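> Coordinates for the following, if possible.
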Amino acid sequence: MGRVTTSLPESPAALADALASTGYLADEGLATAGFLALTLGRPLFLEGEAGVGKTAFAQALAVATGARFVRLQCYEGLDAAQALYDWDFPRQILHLRAAEAAASGQQIDAAVLEAGLYDRRFLIARPLLQALEHSPCVLLVDEVDRADDEFEAFLLETLAEAAITIPEIGRIVAETPPLTVLTSNRTREVHDALKRRCLYHWVEHPEFDREVAILRERLPQITRRLAEQVAAAAGRMRELDLIKPPGVAESIDWAGALVALGARDLDPDRAAATLGAVLKYREDVARVRAGLDDLVAAQP
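Below is the predicted model of the structure:
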C-alpha cells in the first residue's frame, strides 16, 4: 500500500481545494485524512452510511492527484481470480488452433506451444493487477464489508506486498504501490488486522451549509432557495427512524428531480411526487408522506 507521487498537495487545505476543483467538497476531517494517506503512504479506510460520498471521494482523489483510478467492487463470493487476473481461454484456444494450422502437418514443439499459450497478451488483468501495473494509481476497494473473510485476508496480503506472483509469468511488483481507499457501509465488522494497517475516518452526513454548497456545485441551475430547502428537509429525514435515511447522493437526486420539474422552491405536492428520488423503501415513503406538510413547511 503506497504513496501517489503525482501532484501531491502541500496541506489538507490544499487537498480540499484540489478536490473542490473536481466538484467534490470535502470537510476538514476528510481532507486531513486524505492528505495523511497521501503523505504517509497509508491506506485509508472510510466508513459511513451509504450515500455520504465515500466512493466519490476516491474518484475525486484520483483526479485531483493526476493518478489512474481503479475500482474493485466487493460482493459476497468474490475470489482471488475475479480480483487479480484470469486467462483469456477463448483467445488461447484460437492461438492453439492457429499454431496447429500453421504447422500444417509438421511436428509441433509442445513446450514452445504451451509457453505461447501463457503469454502476457492472453492475461486479463482484473482490478488488483491493474492497480499494480499502472502507476501512480488510486485503488478503490469498494464495500469491503460485503466480501468474505477469506477474501479480506487475501486482500491484506496482496496489498501489503504490492506484488503478485503469476506461476506462468513470474512476480509482478508495482513500481509505485497504489494508494488504497477502502470503503465500508458497516454491514459487518471488518477484521482488526485490516483496520490496523489503515488510517481510519468516519464519513458523516454533510452539515447544512456544506450540503447546500454540494447541491449548488452539482446542480448549477438550482436556486439557492431550493437547495436550502432540500438540504434542510433531507437533514430532518435523517433524524427520523427510517430504514434508509437519505445520504447526500439522494439529496442530489431529489434536487435534480425537482429541477427537472421546473421547481424553484419546495412545496408539498412536488415533494410528494418526487419522494422516490430520495427514499427507497415503501415504509420510509409512507412515514415521511404522513408528516410531509410539516417537513416542507419548516424553514431551513
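> From now on I want contacts and neighbour counts done on CA atoms only, so please keep to that.
Noted.
> secondary structure element for the residue nearest the centre of the chain?
By CA atoms, centre = their mean, the chain has its centre lying nearest to residue 55, at 3.0 Å. Following DSSP states H and E, one finds residue 55 within helix 54-65.
> Check which residues of that helix are buried.
54-55, 57-65 (16 or more other CA atoms under 10 Å).
> of those, closest to residue 9?
For residue 9, the closest of the buried residues of helix 54-65 turns out to be residue 65, at 8.0 Å, with distances computed as CA to CA.
> Help me confirm that that closest one comes into contact with residue 7.
Yes: counting by CA atoms under 8 Å, residue 7 is a contact partner of residue 65 at 4.9 Å.
> can you give me the helices in the stretch 1-150 of the chain?
12-21, 28-40, 54-65, 80-83, 89-103, 110-117, 127-133, 149-161 (DSSP state H, counting those that start in this stretch).
> Could you also give me the structure for this second sequence? I'd like to compare it with the first:
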Amino acid sequence: MPETSSTNLPGSIDAVVDLLAEHDYLAGRPLATVLFLALRMQRPLFLEGEAGVGKTEIAKVLASALDRPLIRLQCYEGLDVASAVYEWNYPAQMLEIRLSEAAGVSDRDRMEHDIFSARYLIRRPVLQALESEPGRAPVFLIDELDRTDEAFEAFLLEVLSDFQVTIPEYGTVKATEKPIVIVTSNRTREVHDALKRRCLYHWVDYPKAAEELAIIRRKVPGCNEQLSRQIVAYVQKLRTLDLFKNPGVAETIDWATALTELDRLALDPETIADTLGTLLKYQDDIARIQGSEGQKVLSEVKAELLAAG
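Coordinates of the predicted model:
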C-alpha cells in the first residue's frame, strides 16, 4: 500500500507514483512531484497540454485513489456564474412570496431574508466544491478552462485565491476544508497570468515510446507484445507528421483494444485502413494515412523494430 499521511494524502513523491499506478495511471516523476507539492501546499494544479494526453484523467484517478468525490466543471464558451457557481430557484421563490402575501405577511425584510436563504439556493459545481463534507474535501476539476472567456476566468480568481464565493443576496461562502483543485487547458488560448500565479504548473506532454508501451501493457493486457510495440511505434511516428489532430493516449488505447478484439497479431496496410477511425478523428488525416504516406510509416516502423531486435 502507498505511504500516506494522517490526512490520507500521499506522504512522498514515490507514494504518489505508487498510488496513481495502483489505479492504472503511470505518472513520471516530474508530474508526481508537482502533484505531491500541490497536495501538500494546498494549491491548485494547472495542467496544460495537447488534448488527449491524460490531463483530465489525472483528476479522475486522484479522486478514485484518495476516495474523494469528483466535482467536474466542464468549461465552454459562454459559461456563466449561473451555470458554474449558483442560481436562485426563482419559481420556488415566487411561490413563497405569493403564499406569504396570501397569509398576510407584510414584513418585507423578513420575506426577503426567507427567499434568499439556503433553501432556495441551487448549487452548481463551484459552490458544491466549497461546501464539502468534513474530512472529504472533493477533487474539483475545472476542465478545459481555455474554452471560457476572460470574464469568467477573472471570476475564478476569488475561488482559487481564497476558496470562497461571494453571493450578494446571501453572503460569502468559504470552504472549511480546501478542495483539491485541478485546472486543465488545451491551450487554444493563453490563460491569464493572474490565474496561473495562483496555481502550480505542469505541462503534460505525449508519453515517450517506452512510457506509452507500458500504458498499453497495463490498459490492454490482451494485446500481444509484437502488436503493442508496432502500435506504439506507429502512433509515435504519426505525431511527427503535423496532422490536423494528433492521436492522444486515449486513441492509442482504443486502437490497441480494437485490434485485439479483431484478433490481429501484427499491423498490415489493410488492417490500418479499416481501423483508422479509432485512432484519427478527422477525415483529412484519415485520407492522408490511408494513402502511400501511411504505408511508408508502416514500413519505417517495421524496419526500426526489426533493427532493434
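> sorry, back to before: counterpart of the helix holding residue 55 of structure 1 in structure 2, which residues?
Counting by TM-score structural alignment, helix 54-65 of structure 1 lines up with residues 55-66 of structure 2.
> can I assume residue 235 of structure 2 sits in a helix?
Yes: under DSSP: H, G, I helix; E, B strand; the rest coil, residue 235 of structure 2 falls within a helix.
> got the contact list for it?
Applying CA atoms under 8 Å, 6 or more residues apart in numbering to residue 235 of structure 2 gives the contacts 247, 252.
> Quick check: it vs residue 55 of structure 2, distance?
Using CA to CA, to the nearest Å, residue 235 of structure 2 is found at 19 Å from residue 55 of structure 2.
> Same check on residue 299 of structure 2?
In terms of CA to CA, residue 299 of structure 2 sits 32 Å off from residue 55 of structure 2.
> got a list of contacts for the match of helix 54-65 of structure 1?
Here stretch 55-66 of structure 2 has contacts from 8-9, 19-20, 22-23, 25, 47-49, 69-70, 138-141, 143, 182, 184, 204, using CA under 8 Å, 6+ apart.
> same thing with stretch 153-168 of structure 2?
Contacts to stretch 153-168 of structure 2, defined as CA under 8 Å, 6+ apart, come from residues 44, 127, 130, 145, 172-175, 178, 191-192, 194-195, 198-199.
> what about residue 150 of structure 1, how many neighbours?
12 (other CA atoms under 10 Å).
> Map it across to structure 2 for me.
Matched across to structure 2, residue 150 of structure 1 falls on residue 151, judged by TM-score structural alignment.
> What of residue 242 of structure 1?
Aligned partner of residue 242 of structure 1 by TM-score structural alignment: residue 243.
> Hmm, that match is touching residue 283, no?
No: with contact defined as CA under 8 Å, residue 243 of structure 2 does not count as touching residue 283 (10.9 Å).
> Tell me which of these two has more neighbours.
residue 243 (16 against 12).
> on that earlier part again, so which of the helices of the stretch 1-150 of structure 1 is nearest residue 260 of structure 1?
helix 54-65 (23.1 Å).
> re earlier: could you report the distance from the match of residue 242 of structure 1 to residue 284 of structure 2?
Distance from residue 243 of structure 2 to residue 284 of structure 2, by CA to CA: 9 Å.
> that older thread, average offset of the match of helix 54-65 of structure 1 relative to structure 1?
Compared with structure 1 after fitting, stretch 55-66 of structure 2 deviates on average by 1.2 Å (mean CA distance after the TM-score superposition for structure 1).
> Show me the strands in the stretch 201-300 of structure 1, by range?
Remark: strands of the stretch 201-300 of structure 1 are absent; assignment by DSSP state E, counting those that start in this stretch.
> which stretches of it form helices?
208-218, 224-238, 248-260, 268-273, 282-290, 292-297.
> Rebuild those as CSV, extending it with distance to residue 36 of structure 1.
CSV is the format used below for those (distance: least, CA to CA, whole Å):
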stretch, distance to residue 36 of structure 1
helix 208-218, 22
helix 224-238, 30
helix 248-260, 25
helix 268-273, 41
helix 282-290, 38
helix 292-297, 40
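> Could you point out which of those sits nearest residue 121 of structure 1?
Comparing those under CA to CA, the one sitting nearest is helix 248-260, at 39.5 Å.
> in that closest one, what counts as buried?
248-259.
> Could you name the helices and strands sitting against it?
For helix 248-260 of structure 1, the elements it packs on are helix 208-218, helix 224-238, judged by 3 or more CA pairs under 8 Å, 6 or more residues apart in numbering; DSSP states H and E.
> Show me what it is in contact with.
With CA under 8 Å, 6+ apart, helix 248-260 of structure 1 has contacts from 51-53, 205-206, 211, 215, 218-219, 221-222, 226-227, 230-231, 234, 266, 270-271, 274-275, 277-279.
> Please produce a ChimeraX select command covering the buried subset of the contacts of stretch 153-168 of structure 2.
To isolate the buried members of the contacts of stretch 153-168 of structure 2 in ChimeraX, using 16+ other CA under 10 Å:
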select :44,127,130,145,174,175,178,191,195,198,199
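> Show only the entries of the contacts of stretch 153-168 of structure 2 found in helices.
Among the contacts of stretch 153-168 of structure 2, the members found in helices (DSSP state H) are 127, 130, 194-195.
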